[in-house]
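Q: Sequence first, then the predicted structure:
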Amino acid sequence: MNHIDLELERLKSKLMDMWDLVEYQLQSGHEAMLKADHELAAKVVKLGRKVNNYDVKIDSMCENLLALYTPVAVDLRLILATLKINANLERIGDTAEGISMFVQQQERPFLPELLEKTNTYAMFTEAIAMFADCRKAYKASNTELARTVIKRDKMLNKIYRKSDDVVAAYLQIYPESIKECLALLSIIKKVERVGDQITNIAEEIIFYRDAKVVKHKSKKKKKANGNDNSENA
């Protein structure tokens, strides 16, 4: 194995370490939301500094590789994809922190009925599963799995689009729950954003392995069919 290959393996290993940390943040944010666990939520927020350190380190490693080795072909695509994956992982970590901050403001767990009606539990669980599968796709260079992850984001978008109406109907019956409902709507929006960021990562995996750019393809198809709903990519 030559020197650049060794450095690329170091880069991928560092990215996996960051991925594990962000996955822990996401899973713990979910658990903290369900239990209104302020201590766990605070831990998620505190880990943000460590994620930021990984972000800076990985960017620096990529810059050094570009400067020292002038990589081409798949090696270049790996470094470019890593830069974007790194940025999206950092944003997912920020989103998990944001969710945990809302949890810290809650005096009690969210009502199970409200979580069920808004499909928040199913949405959050699916986002975590997508994140885990995206990691598998990266480690195994499995672009087919990456493509399935992209398709699964539709479920999250669908739940998000319906959430305002569902909460509005709930508040007509339980108007005293307005604070709880507003916090939950904010969390739902953040989970929807996680889905977008996971999609971005899956697109970079496909770019790295297959040399194909797939981002914005769904928007182009909708416009061609005259059905552009302006969903987040």
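A: Perfect, I can see it now.
Q: Could you use CA atoms for every contact and neighbour count after this?
A: Noted.
Q: From Glu39, how far off is the spatially most central residue of the chain?
A: The centre of the chain sits closest to Val194, judged by CA atoms, centre = their mean, with a distance of 3.3 Å. Distance check for Val194 against Glu39: by CA to CA, to the nearest Å, it reads 23 Å.
Q: Can you tell me how far Met130 is from Ala202?
A: For Met130, the distance to Ala202 - CA to CA - is 10 Å.
Q: what's downstream of the helix or strand hosting Asn64, the next helix or strand?
A: Secondary structure from DSSP states H and E places Asn64 in helix 48-69. Per DSSP H and E, helix 48-69 leads on to helix 73-104 as the next helix or strand towards the C-terminus.
Q: And the helices in the protein, which stretches?
A: 3-35, 38-46, 48-69, 73-104, 112-118, 120-140, 143-173, 178-210, 217-224 (DSSP state H).
Q: can you list the residues that contact the second one?
A: Helix 38-46 is contacted by residues Gln25, Ser28, Gly29, Ala32, Ala96, Glu97, Gly98, Ser100, Met101, Val103, Gln104 when judged by CA atoms under 8 Å, 6 or more residues apart in numbering.
Q: quick one: which two of the residues you listed are the most distant?
A: Gln25 and Gln104 (14.7 Å; CA to CA).
Q: ok, back up a step: just confirm the residue nearest to the centre of the chain contacts Ala127, I think it does.
A: Yes: shown here, Val194 and Ala127 form a contact pair, counting by CA atoms under 8 Å, at 7.0 Å.
Q: And here is the other one:
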Amino acid sequence: MKVIDQEIRSLKNNVSEMWSLVRQQLFNAGEAMLSGDKELAYKVISRERRVNAFELKIDSDCEDIIALYAPVAIDLRFVLAMYKINTNLERLGDFAESIARFAGNLPEGEPVDPDLIKETRVQIMLDELLEMLSLAQEAFEKEDSEIASRIFLKDNLVDEINVASTKIIANYIETHPGSALIGLYMAGVIRKMERFGDHCTNIAEELIFYLDAKVMKHIGKADPKA
């Protein structure tokens, strides 16, 4: 095996490990938010340092491969894609930490109202985001752009929930003035989750660029095969 092939395999393993960590961070942050589990929220916050460490390591690996081995064709596309995916994964880790901080700041003994969770469909939104991350990782590990393309359509539902949530939360605050702060926090969390979905679509675009040499930017999520 050529040295560059070994370096690329090592890079792929590191990205895959970071991917799994970020998905677990989102899962734990969501559980902490929905249940009011502060201990789990603090665990997410403390593990954010590991995500940041991965980002620095992967950035350095990408730069070294380009500088030392001058990759071409699909190897070059792979390294460039991993560099950008790494940035998106780090941002996803930041969003997971923000959701965990929301959970950690909830008043003691006052978890989010289950009715608000149901009406905003935030549980569905969270499940969709976790599925988007899983699909992206599956597409990455199987090198399958068709799997990656499914992410675009899933993000449409995330956007729909985000848009609908504004009126729902406004009505909730009007009828539950004592819970106005939680309502406002929830609005912020949903907005962060919508941005989470956007970063997942960015990752899908980079995977398709790497696998198919096809630039997806500005094509539009509703028609990923255009």
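A: In hand now; what should we look at? A quick note: this is a predicted structure, and the numbers were derived from the prediction, not measured.
Q: Let me see the TM-score of these two.
A: Laid over one another, the chains give 0.95 as their TM-score (TM-score structural alignment, normalised by the length of the second structure), with 221 aligned residues with a CA RMSD of 1.3 Å.
Q: So which of Met130 and Ala202 of the first structure has more stuff around it?
A: Ala202 (30 against 24; other CA atoms under 10 Å).
Q: residues contacting the aligned residue in the second structure for that one?
A: When the second structure is aligned by TM-score structural alignment, Ala202 of the first structure is paired with Ala204. Residues near Ala204 of the second structure by CA under 8 Å, 6+ apart: Ala136, Ala148, Ser149, Ile151, Phe152.
Q: Columns distance to Glu48 of the second structure on top of those, output as JSON lines?
A: Converted to JSON lines, the contacts of Ala204 of the second structure look like this (distance: CA to CA, whole Å):
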{"residue": "Ala136", "distance to Glu48 of the second structure": "21"}
{"residue": "Ala148", "distance to Glu48 of the second structure": "26"}
{"residue": "Ser149", "distance to Glu48 of the second structure": "28"}
{"residue": "Ile151", "distance to Glu48 of the second structure": "25"}
{"residue": "Phe152", "distance to Glu48 of the second structure": "27"}
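Q: tell me which of these are still there in the first structure?
A: When you map the contacts of Ala204 of the second structure onto the first structure and apply both residues aligned by TM-score structural alignment, their matches' CA atoms under 8 Å, the shared contacts are Ala136, Ala148, Ser149, Ile151, Phe152.
Q: outside of stretch 12-27 of the first structure, which residues touch it?
A: 44, 47, 51, 54-55, 58, 82, 86, 89-90, 92-93, 96-97, 128, 131-132, 135.
Q: Report the buried residues of that stretch.
A: 12, 14-16, 18-19, 21-27 (16 or more other CA atoms under 10 Å).
Q: tell me the average deviation of that stretch from the second structure after fitting.
A: Compared with the second structure after the fit, stretch 12-27 of the first structure shows a mean deviation of 0.7 Å (mean CA distance after the TM-score superposition for the first structure).
Q: which residues of the second structure does that stretch align to?
A: Using TM-score structural alignment, stretch 12-27 of the first structure pairs with 12-27 in the second structure.
Q: what does stretch 91-98 of the first structure give?
A: With TM-score structural alignment as the criterion, stretch 91-98 of the first structure aligns to 91-98.
Q: again with stretch 130-150 of the first structure
A: Using TM-score structural alignment, stretch 130-150 of the first structure pairs with 132-152 in the second structure.
Q: Tell me, how many residues neighbour Ile92 of the first structure?
A: Neighbours of Ile92 of the first structure (other CA under 10 Å): 26.
Q: residues in contact with it?
A: Counted by CA under 8 Å, 6+ apart, Ile92 of the first structure has contacts Val22, Leu26, Val194, Gln197.
Q: if you set the cut-off to 10 Å instead, what comes out?
A: 19, 22-23, 25-26, 86, 98, 131, 190-191, 193-198 (CA atoms under 10 Å, 6 or more residues apart in numbering).
Q: Nice, that's everything, thank you.
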